[in-house]
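1. this one's sequence-less:
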């Protein structure tokens, strides 16, 4: 169905997503069993059975295994258009969990039963082709899930619940997020933050799941996608604006991440509109 999808998955053993990704739609991740780590932007969350995460549009994220094998989860996706019939003030209320500083909610056993019932209802309906009134059915259950979560956030007022990071590492990531358009090299960053390049490389990978270069390139490609989607700026200018040394390097890295060249991406986006 256009604008909405829900998928369960049960994995045996240890599993880590092969790479970070981001997308132009909302994602809800609910863990039915197991223990995981989940990176969203520059934060790492430890999640257990009954944990739910709200990943906003275009937020970089990745699921990583912990020391516990086996897990089962639901992933639910929906587009901005799916809730179009609601007024802006209503949408702001419905989408509040995605805008909260803490992306995680931990439900108690009673709440888990309610949330899982909603998810299984959505999944059963999703597997019924051409169900009568499907969009309205999905919308009603999705709004219940989001409002229930928003109320819990407001009632509990949780502080950040991500795993504590090395304070220096938090500063480094924040610096990268702000200055990725500049010439950011591992050696220069190490010198600026008074640590060795070798130690920074290992710390960065352990803390974020990214290599330093992967993280910077992902930030740059995400900004390039926005410029390709929203402007008519030339490729060579986009390449320069997001921090690539030359347009050929930009084209190569863009295709590695998106599986399309920048020109193909722009044509694809405009054709969808």
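-> Noted; the coordinates are in hand. Model, not experiment: these values are computed from the prediction. Numbering: from 1, shown residues only.

2. make it CA atoms for all contacts and neighbour counts henceforth
-> Will do.

3. So which residues of the stretch 1-150 of the chain form helices?
-> For the stretch 1-150 of the chain, applying DSSP state H, counting those that start in this stretch gives helices covering 88-94, 96-99, 109-126, 134-156.

4. Check the stretch 151-273 of the chain too.
-> Counting by DSSP H, counting those that start in this stretch, the helices of the stretch 151-273 of the chain are 167-179, 186-192, 197-208, 212-230, 235-242, 247-258, 262-272.

5. Next one for the comparison:
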């Protein structure tokens, strides 16, 4: 790989970047049929990114203007080639620095802050189904593995969130592998397609190994695993009225111990877990019952309608009335 040649390409200003640098306004450099802009959300389909049977599209994110909230209908990987940036996902700010990787599940709504001259963000768009089939055909006969085993982020890392960050703060680094993929993609030669596939396979294997090492469930001692299961069961059964004091007393633990245990094992507070369960139940009731939103707020355990609206929007990125209207529209179609 010619590192200098790759850096020269990525740091060179594109025509779009020159305009954005001058006007500081984001420019959509796609044909109109490939996206839909409605209610402040830019939704992009695969028309302009993938040819038939392709599974990978790589693009440098244009600098000098903030990118508005948008989503793709396929898995997205944002790789910080150099510099830094901030992305906002469902109201949560994620800071990325050189070497960091952000995985976004299909449909994840996110915005990207304006990038400076030395901030190079590379976007990988991945068609999950196509990439599984293609890489499996490459490995068949000499690797006894399945794509479900080597790409846990397709199943496990999106289990609790719509995104996952791999930080470049460990000895195991993905930079060289991803840089090789980018180079072969932009400067294709004989066997470039095969080299890209091999490096992608290596990247997925490294990702799987990193995930195995950092997976909370695999590191839990038997006692902790049982306690976490008990807490989860209590939250699922009694989320409407459950308090930290009640669950601590029921499980015979100090309230502060339970609070710290939950935070250490899940990365969330007890209140956050309760609210996630409550708004999930509220979402089902809004879509499948005729209860008013005020009634639903009370039914799932919120004492304040304002607080309910705030939590609902935090998790779904829109107000409850949006889902009620959508549900009614779908019903009328039947």
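-> Now that the structure is in, tell me what you want to look at. Owing to the predicted nature of the structure, the values given are computational and were not obtained by experimental measurement.

6. among the helices of the stretch 1-150 of the first structure, which is nearest residue 14 of the first structure?
-> Between residue 14 of the first structure and those, the shortest gap by C-alpha to C-alpha is with helix 109-126, which sits at 23.7 Å.

7. Next, name the residue at the spatial heart of the second structure.
-> Nearest residue to the geometric centre of the second structure (C-alpha atoms, centre = their mean): residue 163, 2.0 Å.

8. Surely it is in contact with residue 101?
-> No. Using C-alpha atoms under 8 Å, residue 163 of the second structure makes no contact with residue 101, being 10.5 Å away.

9. in stretch 16-31 of the first structure, what counts as buried?
-> Of all the residues in stretch 16-31 of the first structure, those buried under the rule 16 or more other C-alpha atoms under 10 Å are 20, 21, 22, 25, 26, 27, 28, 29, 30, 31.

10. Check the alignment and tell me where residue 78 of the first structure lands in the second structure.
-> Residue 78 of the first structure maps onto residue 126 in the second structure, with residues paired by TM-score structural alignment.

11. Quick one: residues contacting that match.
-> Shown in contact with residue 126 of the second structure (C-alpha atoms under 8 Å, 6 or more residues apart in numbering): 55, 56, 57, 74, 75, 76, 77.

12. lining up the residues you listed with the first structure, which overlap?
-> Using both residues aligned by TM-score structural alignment, their matches' C-alpha atoms under 8 Å, the first structure keeps these contacts from these: 55, 56, 57, 74, 75, 76.

13. What is the aligned counterpart of the last one in the first structure?
-> Think residue 76 of the second structure. When the first structure is aligned by TM-score structural alignment, residue 76 of the second structure is paired with residue 27.

14. Its match contacts residue 76, doesn't it?
-> Yes. Counting by C-alpha under 8 Å, residue 76 is a contact partner of residue 27 of the first structure at 5.6 Å.

15. got the residue ranges for the strands in the second structure?
-> Ranges of strands in the second structure, per DSSP state E, are 35-38, 41-44, 56-60, 67-72, 75-82, 84-89, 92-97, 101-104, 110-112, 120-126, 163-166.

16. now for the third one, which elements pack on it?
-> Think strand 56-60 of the second structure. For strand 56-60 of the second structure, the packing partners by 3 or more C-alpha pairs under 8 Å, 6 or more residues apart in numbering; DSSP states H and E come out as strand 120-126.

17. Noted, bye for now.
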